[in-house]
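Novice: Next come a sequence and a model predicted from it.
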Amino acid sequence: MPTAIDLFCGAGGLSQGLHDAGFEILWGIDHEEKTKPTYEANHACEMTVGDIREEEPPDLGLDEGELDLVAGGPPCPTFSLVGRSKINSLEGQDNQSDERHLLYEEFLRFVDHYQPRAFLMENVEGMLSAENEDGKPVVDTIKEQIRGERPVADMDLDLNYSVRVQLLDAANYGVPQHRKRLFFIGNRIGSENPDMEQWETHRPPQTEEEKKIKYSRDPSKRSEEDQHTLDGFVDDREDEEFPAFRKNRRSKESWNTVADGILDLPPVSPSGETPPTRADEYELGPVSEYQYWARDRDEGQDWEEQELLNHECRGHNMRDLTLYKLLGEGTSYIIGDIPEEHQPYRTDIFPDKLKKQNPKEPATTIVAHLYKDGHMFIHPNEARSITVREAARLQSFKDTFEFPVSRTHAFKQVGNAVPPLLAQAIGTAIRSEIFNQPIREEEPQKAD
């Protein structure tokens, strides 16, 4: 089994996806103390809380070059448009001099230390348009540093990796959410770095019918003959179990939508409480293919026996609840479309400050700002913002992934995460194309 570590690991979305792709995660690190209970509740490896700039790479019990993958997503707020505007508004600061955008150099320091066969680095789309103080594109600078053609700050690093940089939308890999992120995939063993467009499993809908919820039969009812592996040629089949990552699929499913993702989850006010609060039990079994996968039931377990975790939303005042009710299918999805006298915000600045999620489309990008308010993530059918579990579903965390922290911290952790399904797709491609390992389609055992 290939080995990996996860830098800037957060709650562990990247770790989970790599685990599901067949990697053994040996260690993780993050600066946020509240991520530790979440990470350790869902992963069977040690996680360190600390400033990576002050941490030395730990002894993993491996010789130099034996680690297979260094992965991580350095938090770089100055590369996002929102981050740039906030930093530039601070007296005496600008986004080019802000130290946080150089955290990727710490990622490269760990790559240099372990000399893994491959690496995977994730960042925001805004990095593509970012420039350094000399006016040079940041992405070009990083690629030169990775190839060993340019020094990394004042560090004496020995890097000589080939690298491919791609902007990926999570919706194209089965995640019921549009989320564009930049990925650097590299290796030092002479392999071709995967072109992730060739590993896409989903596409935009071509008809109105394809926007409807994709009903599926219970995967536990599938016969042995339904199961296939990638050890030989596998033709595309309609009853293929989700997810099935392989290169150059001849046919793709239409995007998973908000309805596919969350509409099997019960209302959070089962007795009509106002404001809505939480629910602890499922009321229906899963309906869509994605929901069957997300429930992640043990073999032989009925859905009635499964505990529903983190299905809790924030409280709302009556004005917000009434405004939420105004929005929806057949009227409008953003508050900017309703009459001016009902606007709670200036529409020239916040045209989409209140937004109801469209059940026939993938969700808009789940953000960490959810921990402050949920106005941009209003439930498609209920007058409330989404719950932690619904946000996690839209990020492709399975229902068995627990967030044993306060609701506020849980929302932040979900919003900051790499979608596990997207990470699984990339991890599968790395194993197949860089490491030349046969990939089986059946899902690995879940982490302890």
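Specialist: Yep, it's here.

Novice: C-alpha only now, for contacts and for neighbours.
Specialist: OK.

Novice: Could I get the buried residue list for the helix or strand where residue 141 lies?
Specialist: Using DSSP states H and E, residue 141 falls within helix 138-146. Using 16 or more other CA atoms under 10 Å as the test for burial, helix 138-146 gives 138-139, 141-146.

Novice: outside of it, which residues touch it?
Specialist: 108, 127-132, 150-152, 159-163 (CA atoms under 8 Å, 6 or more residues apart in numbering).

Novice: Out of those residues, which sit inside helices?
Specialist: Among the contacts of helix 138-146, DSSP state H puts residue 108 in helices.

Novice: Make a ChimeraX selection of whichever of the contacts of helix 138-146 turn out to be buried.
Specialist: A single ChimeraX command is used to select the members of the contacts of helix 138-146 judged buried by 16+ other CA under 10 Å:
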select :108,127,128,130,131,151,152,159,160,161,162,163
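
Novice: take a look at this one as well, against the first:
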Amino acid sequence: MKKLNSLELFAGVGGLLEGFEETGDYDLLAAVEWLKPQCRTLVNRLEHKYDNPETAKAKVINFDIQRTEELIDGWHDDPEFGSNEGLNSLVDGNTVDVITGGPPCQAYSLAGRIRDKDGMKNDYRNFLFESYIRLVEYYKPKIIVFENVEGILTAAPDGELIVDKIRKAFDEANYEIVDDLRKYALLNMAEFGVPQVRKRVIIVGIRRDDPSINYQDVLHNFYTQTLNAYREPLKTVKDAIGDLPPIYPLKDPTARVSHDNNSNINGHYSRYHNLRDQRIFEILASDILNERHEYDSTEKLKELYYKVTGKKSNIHKYHVLAWDKPSTTIPAHLKKDGLRHIHPDPKQKRSITVREAARIQTFPDDFEFTESMGSSFEMIGNAVPPKFAKKLASAVYSLYESL
């Protein structure tokens, strides 16, 4: 069975890459990522699971993808990124069959647009897809996989929809993508066995090599038949984290440690929560557990916040995960606080841990997060769930074989 050579762009911590590697159907030539904590974590994963130390470190390129020519040909003595022989040295004349990845989503996300005073119109990340496409044009893979948030469908920082720019750019590069992205490419990860509601746009493109092929028919079949066959029943928060040991508050908390963090499980330790927040968590989780539902409305949550803090807020800050439902989306914002991802057990009085977030994102338990809690939450929140990625990888392999 032939392995397909792949390049991963905007690799992050490697959620998408993890799924592709798990299939055993792909040979990773290189992964590109500009954030150092993500690179270190990814190298560690490749070393211990899929590769050896020497080649794993070489395959993960820490560089700014916007400097495309240097990325391809190499660079030397850069104050931030050191020296590297570049992608071509790793591709080494081999055919690149598949390019995968997705630019940072903050510029396209609805939350990002709300928080930014300019609605993210001036954010350079709006146009990072251009770097992706330049590398596609250079290496000419048979298939591309481009992943992003739902907000990319409506983002128009300069007045023109980003997806229209992307479609035009791929078309000019001789790649076909599906005609109706919202209808076909907008997928909810919860429908593929991921225990969270997480909508993402998954753009699969095919290089137009054969004029006799109706590529739109091929892509329609890919989404409605090939990928659709991997759907499965909903998984819940309990399915994901119910077997992890509880982490209870300390009777005598210290200045920065509020919970008994002695599980010895990678990433399974609570962030610090003051007594006020612990009390709120207990009230809200008990309200759900005892089926009182006094705090089901936004207004009631605002009232609780005012009652406890003496401050008013235009939005409610709290959300308790339900044992018997999929989680809400795991976001990168978890690096700042966990108030919207409160553990459902009222006795634990805490937000979810890095390991619980990783479980909900379907990272395997042997995937180690060794960076700071903030960096770990950020990289987990920005990742593609590996369980979905594995299904996508298998579907893409079937698509490749059919062409």
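Specialist: Structure received. All of these numbers come straight from a predicted model, not from anything done at the bench.

Novice: Work out the TM-score between the chains.
Specialist: The TM-score (TM-score structural alignment, normalised by the length of the second structure) is 0.79; 346 aligned residues with a CA RMSD of 2.4 Å.

Novice: Make sure I have this right: residue 206 of the second structure is in a strand.
Specialist: Yes - according to DSSP: H, G, I helix; E, B strand; the rest coil, residue 206 of the second structure belongs to a strand.

Novice: Show me what it aligns to in the first structure.
Specialist: Here residue 206 of the second structure is matched to residue 187 in the first structure, going by TM-score structural alignment.

Novice: and if you look at residue 103 of the second structure?
Specialist: Using TM-score structural alignment as the criterion, residue 103 of the second structure maps onto residue 74 of the first structure.

Novice: What about that match, how many residues nearby?
Specialist: Residue 74 of the first structure: 22 surrounding residues under other CA atoms under 10 Å.

Novice: Could you do the one 10 residues further on as well?
Specialist: When neighbours are defined as other CA under 10 Å, residue 84 of the first structure has 18 of them.

Novice: State the number of residues packed around the closest residue to it other than its chain neighbours.
Specialist: Spatially, and ignoring its direct neighbours in sequence, residue 84 of the first structure is nearest to residue 78 (4.9 Å; CA to CA, 6 or more residues apart in numbering). Residue 78 of the first structure has 26 neighbours, counted by other CA under 10 Å.

Novice: ok, residue 78 of the first structure - contacts?
Specialist: Neighbours of residue 78 of the first structure in contact, by CA under 8 Å, 6+ apart: 84, 87, 95-96, 98, 100-101.

Novice: Tell me how many other residues surround the residue lying closest to the match of residue 206 of the second structure once chain neighbours are set aside.
Specialist: In this structure, residue 187 of the first structure finds its nearest non-sequential neighbour in residue 118, 4.0 Å apart by CA to CA, 6+ apart. When neighbours are defined as other CA under 10 Å, residue 118 of the first structure has 27 of them.

Novice: contacting residues for whatever residue of the second structure lines up with residue 118 of the first structure?
Specialist: In the second structure, the residue matched to residue 118 of the first structure (TM-score structural alignment) is residue 143. In this structure, residue 143 of the second structure makes contact with 97-99, 204-207, 400, judged by CA under 8 Å, 6+ apart.

Novice: what number of residues lie near the closest residue in space to residue 76 of the first structure that isn't next to it in sequence?
Specialist: Leaving aside its sequence neighbours, residue 76 of the first structure sits nearest to residue 101 (CA to CA, 6+ apart; 4.6 Å). By other CA under 10 Å, 19 other residues sit near residue 101 of the first structure.

Novice: Kindly report the same for residue 55 of the first structure.
Specialist: Residues lying near residue 55 of the first structure (other CA under 10 Å) number 12.

Novice: In contact with residue 198 of the second structure: list those residues for me.
Specialist: 188-190, 328-330.

Novice: Sorry, wrong one. I was asking about residue 401 of the first structure.
Specialist: Counting by CA under 8 Å, 6+ apart, residue 401 of the first structure touches residue 42.

Novice: and it, what pairs with it in the second structure?
Specialist: Mapped onto the second structure by TM-score structural alignment, residue 401 of the first structure lines up with residue 367.

Novice: and the gap between the residue nearest to residue 187 of the first structure and residue 186 of the first structure?
Specialist: According to CA to CA, to the nearest Å, residue 118 of the first structure and residue 186 of the first structure sit 5 Å apart.

Novice: Equivalent analysis for residue 314 of the first structure, please.
Specialist: 41 Å.

Novice: quick one, which of these two is more surrounded?
Specialist: The residue with more neighbours, out of residue 314 of the first structure and residue 186, is residue 186; 29 against 20, by other CA under 10 Å.

Novice: All set, thanks.
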